[in-house]
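In: next come a sequence and a model predicted from it.
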Amino acid sequence: RHQENLDIKVVWPGMVKFDRDQLARTKRWIDEFNNGELPADEFQVHIYWNRTYAQHESYKQAIDFSGGATHPESWGGLRQYAENMVNHIHGLFGNIPIIVGEIGYDRDGSPQQARPIGNTPSERVQADWLVRSYLALFAAGIDQCIQYMIDHVWAGGGGWLFGSSGLIDGNNSIALIPWYFTAGTLEVLQNATFVQVVPSGRNDVEIYEMRDGNKTIYVVWSPTAENNVVQNYQLPVTGTSATLMELQTNQPTTAKTGISINNGTVSVTVTETPKFIVVE
């Protein structure tokens, strides 16, 4: 590197799959030819969560989308998968930052489509699954996540792979539900750190605890893909005031509602769209 460019980061080319054999070959190569030092500042992996990707370890299967997209808690879960990946890569190359360089779902009829669930349209399912993917990767210790991609290939999308994976339409004029959900999630969690997965006592309720200064943020959702709703779930919290922050389909900010804490719990209607309860 030139002296004036010391701040430039070198990112390892994106692996299409967490493949232990491929990583072992990489480790052997750098041990032999580069004194054991990975010639990069950050490590990059691509993840497209679908049935084929989740079930196979070889990178050769990672480019097979024929199994169809699936929600991020399926097949053992994206969080556990990414956590295993982080631990393995750190074990080989030290505490190097890890980037997920591509992740996403299509809206229209491609193999990576987030398909409609009942009367919930694909665009809303896509938005839900993206936010749940961000949360899973955050909890797993991923340092940065890049959603692929910012806009549809063409105005109106398209039924081919990555043709409708955008947060905005192809003419850059229409923000879509995934855009608003992503913006709302950043509003709440931009300065937060992950604390723990909180046991919910139910298979159909997932809870993450985050921290932002003196605020505790609980993220609650149903990790299912069947339009599941859990009414009046009693969420244990620690604090004296609570605010419910809900993602909106047509606004980049969350809808905020003060909620009561009764005997150390708040009552929440849990759906497949994550909700944020901020407690102080």
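Out: In hand now; what should we look at?
In: only C-alpha atoms from now on, for both contacts and neighbour counts.
Out: Will do.
In: next one: the lengthiest helix in the chain to chain centre, how far?
Out: Ordering each helix of the chain by length in residues (DSSP state H) puts helix 122-140 first. The chain centroid and the centroid of helix 122-140 are separated by 5 Å under CA atoms, centre = their mean, to the nearest Å.
In: now for that helix, which elements pack on it?
Out: helix 78-93, helix 177-189, strand 193-197 (3 or more CA pairs under 8 Å, 6 or more residues apart in numbering; DSSP states H and E).
In: which of those sits closest to Ser133?
Out: helix 78-93 (7.2 Å; CA to CA).
In: circling back to that earlier point, check which element follows the longest helix of the chain along the chain.
Out: strand 144-147 (DSSP states H and E).
In: buried deepest among the helices and strands packed on helix 122-140, which one?
Out: Comparing these by mean neighbour count (mean count of other CA atoms under 10 Å), helix 177-189 ranks first with a mean of 21.
In: what sits up against that helix?
Out: 123-124, 126-128, 130-131, 166-168, 212, 247-254, 276 (CA atoms under 8 Å, 6 or more residues apart in numbering).
In: next: stretch 233-252.
Out: Against stretch 233-252 from outside (CA under 8 Å, 6+ apart): 176-177, 179-185, 253-261, 264-270, 273-280.
In: presented hereafter is structure B, for comparison with structure A:
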Amino acid sequence: MKKSTLILFVFFFSPFALLSQNIIPLKPEMLINLSAQGDATLLINESKKAGDPKKTGKTGIPEGNFFGSYNKMYYPIRVVIDLGIEHSLTDLFVFDTHNKDTLHIYTGNPKDWKKAGFISLGGYNKWSSLSIGQSTRYLMIEFPSTKANISEIVLYGKALGEIPLTPKWTYHKPPLFDSFLGVNGLHNQPLQKLSCVGSVREYHPWQWDEGNEDLTYEGYPNNQFGWNPSWVGGKWPWNFDKVYADFQLVQLDISPCLQQTAPYMQIEKGKKDWKPISKGDNPEDPKSYREHARYMYQFAARYGSTKVPSQNLMLQAENQKVSGLNRIKYLENGNEPDKWWRGREGYFTPYELAAMCSADYDGHQGALGEGYGAKTADPNIKFVMGGLANMSLDYIKAMKLWSDTYRSGSFPADVLNVHHYSNISGGQGANLKQAISPEDDSLKYKLAEIVEYRDRYLPDKEIWLSEFGYDTNPNSPQGVKPIGDNDVFEVQAQWLVRSYLEIAAAGLDRAHIYFFADLNSKNPNKFNSSGIVNEKWNKFQPKISWHYIYCMKNALTGYRFASEISSNHPDVNIYKFEKDDDASCIYVAWCKTSLDKKISNYQLDIEEDKGVQILELSSTERYATETDAKCDSEGNILLNLSERPVLIRTACSPSK
């Protein structure tokens, strides 16, 4: 391939493309927002208006400002441009809109940035520039504060070699639907009711396994872990060996989410949500997380599938020295590490989380020594990165850049993990106002962006949405409201089932509802009534959602998502699920509206119209109600559709 200096712009050729022979074409995939704040693509999305600012008068007025955040905690905000190969750079132009500040420009690489200069801002809708005159693959723009406002950049130079192609798309096999269905829960909740799903993301504080409320316990380096019995004492100390064995007996996969900070690690008493590092440690250095990485090793050693030397086990005297019990397949190293509401001490930047994951995954590729990292103890265990409170692809891209730089491209997690709640606020921020359906939220398409990235850049990874859900208290900011004849319990049930279906269609591997049981359904604060069963004191009485989910699990056990089927109707979704071992398939159809919409005698045109059963979700049973399908004179299946999904089981040819 010849070196190219043609003028290309994002998504299309610009009419200004022939004006200059050295504008570098910048694409969204080249931008890596190290702060994961704001939309950095706004810096390159108005190339037609930007034109060629080096030629006087050959430009328009770009309008869409890049803005990171009003929260000073995130500053300075840094955006990296990865050009793929070395380029000889001559100039950087930025469109200065308002306010005074200074942009700092760096070249070099993420391990060794070199100051290339700065651009003083303070004009009003005018171009400012910096002469670079260096060869580099990476360029970093640093925004010191909220006053650094620019709406477009134009970069000049030329490639010094062949520009690499975008990685090819890699097929990722969909999971079995019964294992895909998950819920967030606790180890001591009733198994017979948790079994409405296939997996449980278990909230598991570190202190349960080490230290608990013992103020005399010194911890690292002389750790003493306890699981049988655990550090939680009292009349009935917990025995996690038995807990995890009981989950196995009912074929319910439990995935511990190890979270918070052990008391001996807390820099200030009670700050259990701060980073698990010691005072003075560098949060971007994997060595700062050695205590946490040892905990991950010990947990994986006991409950993973690989036996380790007994001398490596660090246990309380009451705990038998055993390892390789083979009780868990997944292990998660935190919960919502991007917790902005805990301030800078609790919030992990992408680089900081990547550093902790590197320590927790394999002891930073062995650099921490023996006895650190989950994969060091059990190479077979799947390591889940702590679920991000914000569903941010930018955050994951920044973690990958850190991994490319400090781990030679080895990403320190087997599962990419995010959270998202469908509402008009766009997530679970402090200003939640109103829940919306997954379709109104475009949930499938938001998740598909992360899936597309995974399939090209991290093809061997799973993706989980490990928190989503709705409250049944209508006064909650994440609460559902009655719709037509449907009360809040029916609406929650419909939207949860539809969320599962949209998440599966997006291409994810697991989805966990938050939460299994209500915390206090009368409390209108968010997430107090998000359970699919009632509170413990109400004996975990199932809601309608519990029944619908159980019905769907029983109907779709052994099936995988196959494809979306054209419905020829703007308000109808139809998804197809197939089995691996035979030609059986199930279609799921529903009205994707939020208006209590109903469609009578909808015609479903499928190849096989003999022996077709209609499965309707039951609000009182664990199994769907089955009836034979009715057909019209042309052989179409006739369905009465509503906003509650209906399943259609038939024999069919598997999709290719």
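Out: Nice, I can see it. A quick note: this is a predicted structure, and the numbers were derived from the prediction, not measured.
In: list the TM-score for the superposed pair.
Out: After superposition, the two chains reach a TM-score (TM-score structural alignment, normalised by the length of structure 1) of 0.91; 271 aligned residues with a CA RMSD of 1.7 Å.
In: one step back: buried only: go through the contacts of helix 177-189 of structure 1 for me.
Out: Neighbour-count burial (16 or more other CA atoms under 10 Å) is assigned, among the contacts of helix 177-189 of structure 1, to 123-124, 126-128, 130-131, 166-168, 247-249, 251-254, 276.
In: what range in structure 1 does stretch 191-203 of structure 2 sit on?
Out: Under TM-score structural alignment, stretch 191-203 of structure 2 corresponds to no residues of structure 1.
In: trace Tyr602 of structure 2 over to structure 1, please.
Out: Per TM-score structural alignment, Tyr602 of structure 2 is aligned with Tyr233.
In: any idea how far Thr182 of structure 1 is from that match?
Out: Per CA to CA, to the nearest Å, Tyr233 of structure 1 is found 25 Å from Thr182 of structure 1.
In: okay, the helices and strands packed on helix 122-140 of structure 1 in JSON lines with distance to Gln144 of structure 1 next?
Out: Below are those laid out as JSON lines (distance: least, CA to CA, whole Å):
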{"stretch": "helix 78-93", "distance to Gln144 of structure 1": "12"}
{"stretch": "helix 177-189", "distance to Gln144 of structure 1": "13"}
{"stretch": "strand 193-197", "distance to Gln144 of structure 1": "13"}
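In: Thr26 of structure 1 is nearest to which of those?
Out: helix 78-93 (9.7 Å).
In: and the closest one, how far from structure 2 on average?
Out: Here the mean offset of helix 78-93 of structure 1 against structure 2 after fitting is 1.9 Å, by mean CA distance after the TM-score superposition for structure 1.
In: what's the first helix or strand after that helix?
Out: Of the helices and strands lying after helix 78-93 of structure 1 in sequence (DSSP H and E), the nearest is strand 98-103.
In: that following strand vs helix 78-93, what angle?
Out: 130 degrees (axes from the mean of the first three to the mean of the last three CA atoms, to 10 degrees).
In: which part of structure 2 matches strand 98-103 of structure 1?
Out: Under TM-score structural alignment, the match for strand 98-103 of structure 1 is residues 463-468.
In: give me the mean distance between that stretch and structure 1.
Out: By mean CA distance after the TM-score superposition for structure 1, the fitted stretch 463-468 of structure 2 averages 0.8 Å away from its aligned residues in structure 1.
In: would you map the strands across structure 1?
Out: Under the criterion DSSP state E, structure 1 contains strands at 43-46, 98-103, 144-147, 193-197, 206-212, 215-221, 230-236, 242-246, 255-259, 265-270, 275-279.
In: and of those, who's closest to Phe33 of structure 1?
Out: With CA to CA as the yardstick, what comes closest out of the strands of structure 1 is strand 43-46 (18.5 Å).
In: so the closest one aligns onto which residues of structure 2?
Out: Strand 43-46 of structure 1 covers residues 416-419 of structure 2 once aligned (TM-score structural alignment).
In: show residues contacting that stretch.
Out: Residues outside stretch 416-419 of structure 2 that contact it (CA under 8 Å, 6+ apart): 384-392, 396, 461-468.
In: in it, which residues are buried?
Out: Leu416, Asn417, Val418, His419.
In: swap in stretch 60-71 of structure 1?
Out: So for stretch 60-71 of structure 1, counting by 16+ other CA under 10 Å, buried means Gln61, Ala62, Phe65, Gly68, Ala69, Thr70, His71.
In: next step: those restricted to helices.
Out: Filtering these for helices - DSSP H - leaves Gln61, Ala62.
In: with distance to Arg107 of structure 1 added, can I get the buried residues of stretch 60-71 of structure 1 in a markdown table?
Out: Output for the buried residues of stretch 60-71 of structure 1, formatted as a markdown table (distance: CA to CA, whole Å):
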| residue | distance to Arg107 of structure 1 |
| --- | --- |
| Gln61 | 22 |
| Ala62 | 20 |
| Phe65 | 15 |
| Gly68 | 13 |
| Ala69 | 11 |
| Thr70 | 13 |
| His71 | 13 |
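In: now, among the buried residues of stretch 60-71 of structure 1, which is nearest to Ile150 of structure 1?
Out: Of all the buried residues of stretch 60-71 of structure 1, Ile150 of structure 1 sits closest to Ala69, with 19.1 Å by CA to CA.
In: hmm, Pro111 and the closest one touching each other?
Out: Yes - here Ala69 of structure 1 reaches Pro111: they are 6.6 Å apart, a contact under CA atoms under 8 Å.
In: residues touching stretch 47-64 of structure 1, excluding its own?
Out: Residues contacting stretch 47-64 of structure 1 (CA under 8 Å, 6+ apart): 15-22, 65-72, 75, 78, 100-105, 112.
In: that stretch: end-to-end distance?
Out: Terminal-residue distance, stretch 47-64 of structure 1 (CA to CA): 12 Å.
In: circling back to that earlier point, can you redo the strands of structure 1 as TSV with distance to Ala54 of structure 1?
Out: Converted to TSV, the strands of structure 1 look like this (distance: least, CA to CA, whole Å):
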stretch	distance to Ala54 of structure 1
strand 43-46	13
strand 98-103	13
strand 144-147	18
strand 193-197	21
strand 206-212	20
strand 215-221	21
strand 230-236	27
strand 242-246	30
strand 255-259	34
strand 265-270	26
strand 275-279	26
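In: and the ones you listed: which comes nearest Asn172 of structure 1?
Out: Nearest of those to Asn172 of structure 1, taken as CA to CA: strand 144-147 at 16.3 Å.
In: mean deviation of that closest one from structure 2?
Out: Strand 144-147 of structure 1, aligned to structure 2 and superposed, deviates on average by 0.8 Å (mean CA distance after the TM-score superposition for structure 1).
In: so what does that strand touch, helix or strand wise?
Out: Strand 144-147 of structure 1 packs on strand 98-103, going by 3+ CA pairs under 8 Å, 6+ apart.
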